[in-house]
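S.K.: Prediction below, plus the sequence it came from.
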Amino acid sequence: MQLNLATLVMLDIYILTLVGVLMLHAWSRGRDTTLGYLSGGLLVGALGTLIGSLREMNIDWLPIVFGNVLILLSAALAWTSLRVFAGRRPSLMAILAGPALWALLCIVPAFYASLPARIAVGSLLMAIYAGLGAWELWRRRRVLEVDVRPALLLASIHMSFYVLRAFFDSNLPFASNGQSTPFFTLVVLETLLYVIGLAFVTLAMVKERAELRYKSAALRDPLTGIGNRRAFVDAAELQLAECARRHLPAVLLLCDLDHFKRLNDNFGHAAGDQALAEFGRILAGRSRQQDLCARIGGEEFVCLLTEADAQAGLALAERIRREFAELPFVAEGQLSVSIGVALAQGAGHELTRLLSQADQALYAAKAAGRNRVELYRAEPRLG
């Protein structure tokens, strides 16, 4: 099927421009640089396509040299958008490498006069940029917060298409009768599908990551960087239920900074914030990766240890107490920490009862002089 040249070009330019403007609008709202680079790539690609269509006007150097430079720059910016999304800095040298190489090769008369050579080199450069985009996502797939497989698939298909074109297409993009050649028809259609798909999946990834980060921020204490009460309760109930199902032990540490109000009154809230941040750092640093740590009140912290017995819980509590006591502003006698320890088995693996028992142990530590660790012991029943 032959498609009219003007229809193909106008459709291509329209889609590139429209999607580019939409990405620009999305970037202006959220200021995510991923969308900024993608928008730039799409708009530059629209201009390059327009210039590339200026054939049969005795100015072939303009579409051959400048038009393809812009199209390669568009591909480089699309790769950069994926690179930035993956958490890496943009590389200006790499962005300009492909367009600069094309411009330099066009100075060579043998290359400029050879249509197959131009198609092969241009297609391979396009494939390289698409492959680099796929590589950026693949190498960071384990640390990125969203599913990158749709974007990986799109970039891989785009790369494969241009590799095939490099070896199997040697015709003029535009025939003299105003019709598109068969392979160029596929180029336009593949470009349209790729642009729409890439814009959709990139916007979806950016949105999903933003939502996850907002959710994470809502579950994290901004001062200490560890979880807040809501995050702890949700996760702790699940872990305790799993421990109950598998008959595994668990230990809860409830920590409260002694004389915290006096520290704030004597040295200001900045000193208090420093003390809280330091204790949060110690608590997170001393606990295991699978343990749950959180700040659940003003100067009150909690840590749930799964698959741990009373001895392990008391040992960890003592290490935390001792390390906190060795901090310079604490060692001056301004601050200390009391810790109550309770066993999940004794509380029936119920979070509410476990917190209550740990609170009673904490009260016992305070009553015994503070700066100490106490294990909850149930009072013997009479009769």
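M.R.: Structure's in. What do you need? As the structure is a prediction and not an experimental result, all values here were calculated from the model.

S.K.: contacts and neighbour counts: CA atoms only from here.
M.R.: Will do.

S.K.: can you pull the contacts of Ala342?
M.R.: For Ala342, the contact set (C-alpha atoms under 8 Å, 6 or more residues apart in numbering) comprises 251-253, 310, 354-355, 357-358, 361, 375-376.

S.K.: Alongside the first one, take a look at this:
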Amino acid sequence: MLMTTLMCGAMSIVMFSVYRSFRREVHGLGHWAAGLLLLVCASLLFGTREVLPPALSMLAANAVLVAGIGLSMLGTEKFYGLAPSRRAYLLILSLAIAGSGWWLLVRPDFSMRVTVFSLLVFLFYARQVQLVWRYGERHFSSFFFGALMLLQAVVVLARGVSALLHGGASVDLTVAGTPAGIYLAVANFMALLLTVGFMTVATRRLQQILERRSTHDPLTQVLNRRGFGDAYAREIDNLRRHRLPLTLLSIDLDYFKLINDRHGHAVGDQVLAHVATVIGGALRESDCVARFGGEEFVVLMPDMPPQNALGVAERIRALLHEPNQAGLPACTVSIGVACQASVMEGLEELLSRADAALYLAKERGRDRIEFDAAAFTVDRTRSAAGIDTVR
């Protein structure tokens, strides 16, 4: 028990340091750190029975222990993005204190005290099992954490039922015996394992956040160059296998510098985020959009013939002409369209041709769409009708 107390204290420090560094990214760490600290305090209070009145130390230790376990439940709820069940937490804590006090001071009955305590604590663990089952990612980290929490819930419930059916002697930890020894060993071991389990899912969440940071633009939440390069690599593999068309849009805001100069960079950032949202809303789920720095966006559309890409580009251009609810300054875009010429062509060549079409749209008056003529042959009838160049 002493070793478990020391390890819980060390894990509390570790988790608190992680909380200080990633409190905005991973929620619930602070509650778990505080819960571990309360478990340490409960262990110390149990050890004061020789100094303080035994009834007082036991009542205080049980109350602190339940409070610590309950904080882990609140932390798990926050981790999965739910509002902490503070009322339920306070209700269970109050019932545990009242039940322990009643069966300890008013009508001393060890078996009933253990039963009430175990069943109430079981609710905390059962709630966390439910959270992992419903909201946990289908990943080893969630399976590991959920299995540990389920095991702890079963052990606590079994102790409560055993105390109710067979009396307090069967679960008295101060009496040598196989059931009590097993429970004590499991309880001490699980106190550490549950913390490790939560740290496992928290580390998994942090890994996903860091990976997203490395592949996404923090302002617009679309892909950055690295993320776009990864997406292109996947799609070029599909192109080699299935020979499906791969089309790219190069999009640039017109006169964006004037927006920054007139309204400030904060408004300019909001405009960029709005444009990214509009572009994403016009795309299919299989398409991807990236910000290539400044006011330039790139869209990759697999299995999209260039002629069909024209409709997507025109929809983006038209949506930006509509008034926005946020009251942001109006903006227009120029768009260049290019299609993957062959599987041998690289991303830089494709981007270069799309940019060439974009620059042509800029030269011809902006707020328009231009095709890269080298990427494909446009039907002369459609070209004569003006469909290959949209003003």
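M.R.: Cool, got the structure. Nothing here was measured: the structure is a model prediction, and the numbers come from that model.

S.K.: What does the superposition give as a TM-score?
M.R.: After superposition, the two chains reach a TM-score of 0.83 (TM-score structural alignment, normalised by the length of structure 1), with 369 aligned residues with a C-alpha RMSD of 3.3 Å.

S.K.: any idea how far the counterpart of Asn62 of structure 2 in structure 1 is from Ala344 of structure 1?
M.R.: Using TM-score structural alignment, the partner of Asn62 of structure 2 in structure 1 is Asn68. Asn68 of structure 1 is 68 Å from Ala344 of structure 1, where distance means C-alpha to C-alpha, to the nearest Å.

S.K.: Of these two, which one has the most company?
M.R.: Legend: neighbour count by other C-alpha atoms under 10 Å for Asn68 of structure 1 and Ala344, higher for Ala344 (29 against 22).

S.K.: I figured the more buried one was touching Thr352, is that so?
M.R.: No. Here Ala344 of structure 1 does not reach Thr352: they are 10.5 Å apart, not a contact under C-alpha atoms under 8 Å.

S.K.: In structure 2, point out the residues matching stretch 128-140 of structure 1.
M.R.: So stretch 128-140 of structure 1 sits over residues 123-135 in structure 2, by TM-score structural alignment.

S.K.: where along the stretch 1-150 of structure 1 do the helices fall?
M.R.: Per DSSP state H, counting those that start in this stretch, the stretch 1-150 of structure 1 carries helices over the ranges 5-30, 33-52, 61, 68-85, 92-105, 109-113, 115-139, 149-168.

S.K.: what do you get for the stretch 151-300 of structure 2?
M.R.: Using DSSP H, counting those that start in this stretch, the helices assigned to the stretch 151-300 of structure 2 run over residues 178-215, 225-242, 256-263, 265-281.

S.K.: now these in CSV, with distance to Val156 of structure 2 and mean neighbour count?
M.R.: Output for the helices of the stretch 151-300 of structure 2, formatted as CSV (distance: least, C-alpha to C-alpha, whole Å; neighbours: other C-alpha atoms under 10 Å):
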stretch, distance to Val156 of structure 2, mean neighbour count
helix 178-215, 9, 17
helix 225-242, 47, 16
helix 256-263, 61, 14
helix 265-281, 49, 17
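
S.K.: With Leu37 of structure 2 as the reference, name the closest of those helices.
M.R.: Among the helices of the stretch 151-300 of structure 2, helix 178-215 comes nearest to Leu37 of structure 2, with 11.7 Å by C-alpha to C-alpha.

S.K.: Give me the mean deviation of that closest one from structure 1.
M.R.: Taken over the aligned residues, the distance from helix 178-215 of structure 2 to structure 1 averages 2.2 Å (mean C-alpha distance after the TM-score superposition for structure 1).

S.K.: For that helix, what is the distance to the chain centroid?
M.R.: Helix 178-215 of structure 2 has its C-alpha centroid displaced from the chain centroid by 17 Å (C-alpha atoms, centre = their mean, to the nearest Å).

S.K.: before we move on, what about stretch 116-134 of structure 1?
M.R.: With C-alpha atoms, centre = their mean, you get 28 Å for stretch 116-134 of structure 1.

S.K.: That concludes my questions; thank you for your assistance.
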